[in-house]
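> everything below, folded, please.
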Amino acid sequence: MESIRERLAVPPERLRRRLDPASLPFKTTAEVEPLNGTIGQPRALDAIEFGLDVQNHGYNLYVAGVPGSGRETTVRDYLGRYARTRPTPSDWIYVHNFDEADRPNAIPLPAGRGVQFAREMDEFLESARQEIPRAFDSEDYERRRREALAELGQRREELFRQMNEFAANRGFVLEATPTGILSIPVVQGRPLSPEEFERLPAEVQQEIRNRDAEIQEHVSRALRQVRQLEKEAAERVRKLDRDVVTFLVGPMLDDLRDRYQDCPEVVAYLEAVRNDLPEHIDMFRQARQPAVALPIPQPAQAQPDLNRYRVNVLIDNSHLDGAPVVIERNPSYYNLIGRIDYRATFGAMVTDFRQIRPGALHRANGGFLVLHVVELLREPFAWDALKRALVTRSIQIENLGEQYSAVPMARLRPEPIPLSVKVVLIGPLEVYHILYQIDEDFQELFKVRADFGPDMDWIDEHVQNYAAFISRRVHEWGLRHFDRSAVARVVEYGARQREHQGKLSTRLLDIANIVAEASYWAEKAGHEFVQADDVDQAIRKRRYRSNLVEERIRELLTDGTIMIDVDGEAVARVNGLAVLSFGDYAFGKPSRVTARVSAGRGSIVSIEREIELSGPIHSKGVMILSGYLRGHYGQHVPLAITATLTFEQSYEGVDGDSASSTELYALLSALSGLPLDQGIAVTGSVNQFGEVQAVGGVNQKIEGFYAVCKEKGLTGRQGVIIPAANVKNLMLDDDVVEAVRAGRFHVWAVRTIDEGIEILTGRPAGERGPDGQYPEGTVHRLVEDRLRRYAEEVRAFAAPDGAAGAAQVASGEESQ
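Sure thing, here's the model as predicted:
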């Protein structure tokens, strides 16, 4: 009769799925067309296509998946193709606002014409700077200036003549001084000195003062008329200058206006330049003194500064063929929305519209912006700035220092630029769920989610796609081509990464790394093409570079520092299996799980949970054990026990329920008194009905225990019990598969605790008969007998004359 170990043993051919190289329709990847696009992500591509085609507000995309799954490469390739079918967006320029200097105007121009307009404005200014001074140096200008001032000069001279005549008729002479015009009395044809004036009789002095007051009043009236003439002279000169400038620049501006008739905002700006430029002639010529002796006020000489008429080309799309695709890997606040730079001038920080700098939103406007959400959320204020731009559909450039200043400060306020962009966020699925729950704007702005799955089916089409991906990497990175045996190994490696015989990993970064490293080892070995052995060598070396911790722990297990037996039998002890992960490397580690039982009040205590080293999932697994005991035994006998469970020599946190079946086996052994085979390790979750459920990391767990058994010596009876549901996840190393094929190691797949306990003890678990009893000698009968004895002891000690004994039972003291 076939034993249960033989019946439940997993055959070697089911421990790892192989790909027959002969089934591949090529000899080397040199015959395979390189992959164009992505593989195994139809759901994600459908979502991306939908999100890009829908033009309604808020249909931005969130591309979710694990790093290395080809998210960014796929998005970049897809957007690159899609963007070429979209129209090229406008250029954007900033120009001076002649009405409000602190609010520069933003003007759109057809793609390529922004730089053209800036160049033409520079040429216009250069021509104006040459022609205007030449016009003011011409004889014609001097003649017209003299004519404009000649009449005013005559009128001024006539006023001075009248003043002098009026003073002379009253016995005074006028003298011009820096402080004004003085009137000096004249006696007998000569000016009267102050001393002589003081010696005159009082009545004569008074009479002279009266005449002087009359003269001063007349002089004041005349000087007012002179000042009015001077203002009129200055205005005539200014009008002449404006006319000259307007005459010179008018045709040039008309020519520009004609070339930009299709851009109304540019035409309006040119008209503003036409009106403003004559008011700033001193930018083009040096200040001049009047040709006549008139004290005409002249403005202070200014340094030529024509920048107010220049153009700041913010966005130049002349190089684009279609819409822009911008990938911003440093999405800080300023890199997103732009900034206003300042420059130091004479100890002060100044700025103007020419210092406005674009951000990623400006560059992507009219196209697509790709951001990594984790990088975005790390940057202060960046997430809010992005949302504000998408909600308002405009880009408002504001420096943070100005926004959060404690006092108002002078600043530029550039005109906002209308925003039309499709934003693609790339990030983990967990971040998507968090943002969806806590940020109501996120739900409105990112309505399309594209999920990149971690795997794809192992089918011929996807195997061929793996080969095409290898061919692409070979061409892009200059590697050696792979023969069909090497491609088959890479496909198997992809299945191992997903721990599934029917799936291949879509984390193409890992595949690309193995491809590159296998090519390296093929070169070292002198192989023309990469072979299967080169891929195996790359995998071994990759593991060797990362498994130092694994080797140190294995040494501790082998030399007895960490106590574990891989041979013999023991009661209430069983080898459990855990997976330790260190970044990019994970390995299996066996641990001894023990149980102790006594009469008590029906409680199962996990020592890890009591000292808070247990995570919630592990605690749940321990509580399930109570449900199992109640379901199997509590219907017939009181559960008058106290049990403790622990992972021996474990000093780190424990979580997960993959050890719950292991703990149950130890508990059943403690209750039944039956020893467990120490050459067998166990993994698997259990439910309250005793069904063994699938767990993760099954390959690492088996390989980890096999390595310890190999170090301590294989006996031919050692092996691992796994859930039957995990058989499809087996992609074991060749060394383990060959050991199983040779009978030196075993893997058993169980569906229930009954099957597992029979393998461990060599005793049948037992089923209740018609009388409601388990058969004699079975595991369940021995457990139930022990529980019944505990119940009787508790009842006896609980009698009135056994109070002390009851206290002893309640303390959980062992009575095994």
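
> make it CA atoms for all contacts and neighbour counts henceforth
Noted.

> got the buried residues for the helix or strand harbouring V186?
Taking DSSP states H and E as the criterion, V186 maps to strand 180-187. By neighbour count on 16 or more other Cα atoms under 10 Å, the buried set for strand 180-187 is S183, I184, P185, V186.

> for the comparison step, fold the sequence that follows:
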Amino acid sequence: MAGPITPLKPEALYRHCDETELPFQTTAELKDIHNIVGQERALDALEFGIGIRRQGYNLYALGPGGTGKHTIAFGFLHQRARSGPVPPDLCYVNNFDVPYKPIALRLPAGRGSKLQAEMRSLIDDLRVAIPALLESEDYRNRRQLIDEATKNQQAAVFEGLQAKAEPKGIALLRTPMGFAFAPVRDGAALSPEEFQKLSEADRKRIETDLKALQEELEEELRKFPQMERQRRDQARELDRQVTSAAVANGIASVRDHFRDLPDVVGYLDAVEKDIVDNADAFLPSDGETPAVPGAVRQPPAARDRFRRYRVNLLVDHTHQVGSPVIYEDNPTMPNLVGRVENLAELGALITDFTLIKAGALHRANGGYLMLDAQKLLTQPYAYEALKRALRARSITIESPGQALSLVSTVSVEPEPVHLDVKIVIVGSREIYYLLASQDPEFNDLFKVAADFDDDMPREEDAIQAYARLIATIGRREGLKTFDRGAVARLIEQAGRIADDNQKLTTRFGDIADLMREGDYWADKAKRDVIGADDIETAIDQQMHRSGRIRERSLEVIDSGIVLIDTAGSKVGQINGLSVLSLPNFSFGKPSRITARVRLGRGEVIDVERRVELGGPTHSKGVLILSAFLAARYASDQPLSLSATLVFEQSYGGVDGDSASSAELYALLSALSELPIDQSFAVTGSVNQFGQVQAIGGVNEKIEGYFDVCRHHGLTGKQGVLIPASNVRHLMLRRDIIEAARKGQFRIFPVETIDQGIEILTGFPAGAREDDGKFPKGSVNRRVEDRLIALAQQRRRFGAGDGAETGQEGRA
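As a prediction, this is how the structure comes out:
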């Protein structure tokens, strides 16, 4: 076996950044850094995803918060977009044939606003010109002739009937109910009494004549609507003749500006026809002031009947430079694909094409749209609407109610718009893998993953780049300059955040927060340059602000409410270490783990699992140590023990396998009846071969136990056993390093359970000798002898319990 394990030297507990290796005095001497630090893989993916113009090659930028995903991706898109083409403007105009289906017009950038202005000016001009033409003396005379001709035609009908009726003693009379015939004598209509006094022959003759004349009257009156239609048609034709020249001249001036755009020319032709057909709509209505040149515009309500001629400019790229880059912070379905708004009028909701509003896809069309994954997925129907648009390569404006067929009211159905956009979704890895595994369409639509690293190698070039990044952030934020001591301390903290002394974190948001807080403390101390002490104060204050629960945890241990021993020796008892994670803060907490053994069927009972407080990873660790016991000590005989393992005073869930080595040490102590030195705490997982494996949160765990020991009083015997593979992750607090330097606290790196049990019990673990047995007095020999004794005892007890057949029971 290898020699005894010695505690780590103080130099191994923390990797310092040597100030002398930083070739500057303050960050004022450093130039800004323009390239992205530590994200080469993600940048390559961004460049590829943005560069390839194929369907489905949209991007998902994934990584932890604080790595600058949003900032980097947005900046990268802006850089690429500057050299991209400016997309066309988008307008919606009235469809005069099918009004509820507005027409989409795409015009070169800047010409949409020109069309809008030209149409506004045209209508304003015609509102003056057409009423002037329709109220001119010539028009009135011609209109009067048409009206008089109809009246004369109708009068001739009545005169003819009157001429037929007079010889028969009958007159045509106008009554409140219309026209009617009545018998007359001496120019006066006969009353009913007078009519009854006539002879029967006269009455019958008059009645016959009245019936014939009435039928003829009704026949003639049925011709009057046709006469009225002819009058209106003649009047409308007159209106066309009078206004067509003025309208044609106005439209021609607009058409000349858009001759190269056939869709616009077609729209203008439709406008010309509609205005000519509805010229009387330009006459002032009752109570409306006639339009005059230079007059102040009427309020919108007075101009509602001219809305049909407006141009709804949805997207205007007049001042756009390069391709658009849009970030939609509130990606609801209407904010993505657009919406149609409504107006309340006389208690009803009305709408038309002028109330169509653009969505983010419209504004980003021809460029880039950036979305936050969590915000997108938490908005009802937004993600599905986005996928529909990407699949169809077109934007269809619809409300959630329409999409779900919940709304049956008549609304406008805008013409879909062709979509050519690059989507960049920014979010966590968890959301990415969830979508990739659960949504079959996701991988077809988002083929490029830009994976942002949590950290970067701590190399010389990286350190120099990090220093320049600190200088750049400081200048951008308007902070004081940092001396090289402060920069060195920030780089060291970057290693601590990365949880690896060989790496630096790329969560630059955390570093920027420290810089801002360091600036605050320097300003409070009235220093012009931020130093290492200011950064140290900022770190301490961050921990203090978040440390209430940590302090309460120490308080209950100090008061003896939670039982933790930091001195003495106990059989089957050990201090395990765990990490409690809170938002933006984690701290270590020691827990007492105990083991008890007795005769049984080879069952190691995980109490946490039995009461459903243990997670699956913790249960896996217990099963692994059961397998280790059976393989090492009971390969040729039944494992005849019943053991219980428990986290004492644990009232919440327990998960993770980082305590499995501590549980195994406690179990070996209980079997060998050798006490474990309670001055130690243990962390590390174990495999079936007894190798101790790396765990997470090693710094927090060590610091948590150190704080308990310091409160109880440092004896020089206390320490922590950690996996040897975790040594590279050590970036401990300075007070722990100082205690280690004084010999008050020790940290032992162990690779195997045998190494750890020797430190904890003071007895050699022992390796099998040539005769296949462990040395006498060794821990392993004691464990094996105890298990053999239990097996023999079980055989003595055991008729019919399966022991003689070699069953090992449950493990």
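
> can you give me the TM-score here?
Taking TM-score structural alignment, normalised by the length of the second structure as the basis, the two superposed chains have a TM-score of 0.93; 791 aligned residues with a Cα RMSD of 2.5 Å.

> how about the buried residues of strand 180-187 of the first structure, which pair is most distant?
S183 and V186 (9.6 Å; Cα to Cα).

> mind jotting down where the helices sit in the stretch 1-150 of the second structure?
For the stretch 1-150 of the second structure, the helices defined by DSSP state H, counting those that start in this stretch occupy 40-51, 69-81, 111-134, 137-165.

> please identify which of the ones you listed is closest to V315 of the second structure.
Once the helices of the stretch 1-150 of the second structure are compared by Cα to Cα, helix 111-134 is nearest, at 8.3 Å.

> in the first structure, which residues correspond to the closest one?
Aligned by TM-score structural alignment, helix 111-134 of the second structure falls on residues 113-136 of the first structure.

> which parts of that stretch are buried?
For stretch 113-136 of the first structure, using 16+ other Cα under 10 Å, the buried residues are 113-115, 117-118, 121-122, 124-125, 128-129, 131-133, 135-136.

> same question, stretch 701-714 of the first structure
So, applying 16+ other Cα under 10 Å, buried residues of stretch 701-714 of the first structure: K701, I702, E703, G704, F705, Y706, A707, V708, C709, K710, L714.

> just the closest of these to V273 of the first structure, please.
V273 of the first structure has its nearest neighbour among these in K701, at 78.7 Å by Cα to Cα.

> the helix or strand hosting that closest one vs the second structure, average offset?
Assigned by DSSP H and E, K701 of the first structure belongs to helix 698-712. For helix 698-712 of the first structure, the mean distance from the matching residues in the second structure following superposition reads 1.1 Å, by mean Cα distance after the TM-score superposition for the first structure.

> now stretch 203-214 of the first structure
Mean deviation for stretch 203-214 of the first structure: 3.4 Å (mean Cα distance after the TM-score superposition for the first structure).

> P85 of the second structure maps to what in the first structure?
P85 of the second structure maps onto P87 in the first structure, by TM-score structural alignment.

> in the longest strand seen in the second structure, what counts as buried?
Determined from DSSP state E, the single longest strand within the second structure is strand 585-599. By neighbour count with 16+ other Cα under 10 Å, strand 585-599 of the second structure contains the buried residues 586-597, 599.

> likewise for stretch 161-170 of the first structure?
M163, N164, F166, A167, A168.

> check stretch 449-468 of the second structure too.
Result for stretch 449-468 of the second structure [16+ other Cα under 10 Å]: buried residues 449-458, 462-463, 465-468.

> ends of that stretch, how far apart?
Counting by Cα to Cα, to the nearest Å, you get 28 Å between the two ends of stretch 449-468 of the second structure.

> please compute how far that stretch lies from its chain's middle.
With Cα atoms, centre = their mean, to the nearest Å as the basis, stretch 449-468 of the second structure stands 27 Å off its chain's centre.

> read off where that stretch ends up in the first structure.
Going by TM-score structural alignment: stretch 449-468 of the second structure matches residues 449-468.

> what's D277 of the second structure in contact with, if anything?
Contacts of D277 of the second structure were listed using Cα atoms under 8 Å, 6 or more residues apart in numbering, and they are R236, R240.
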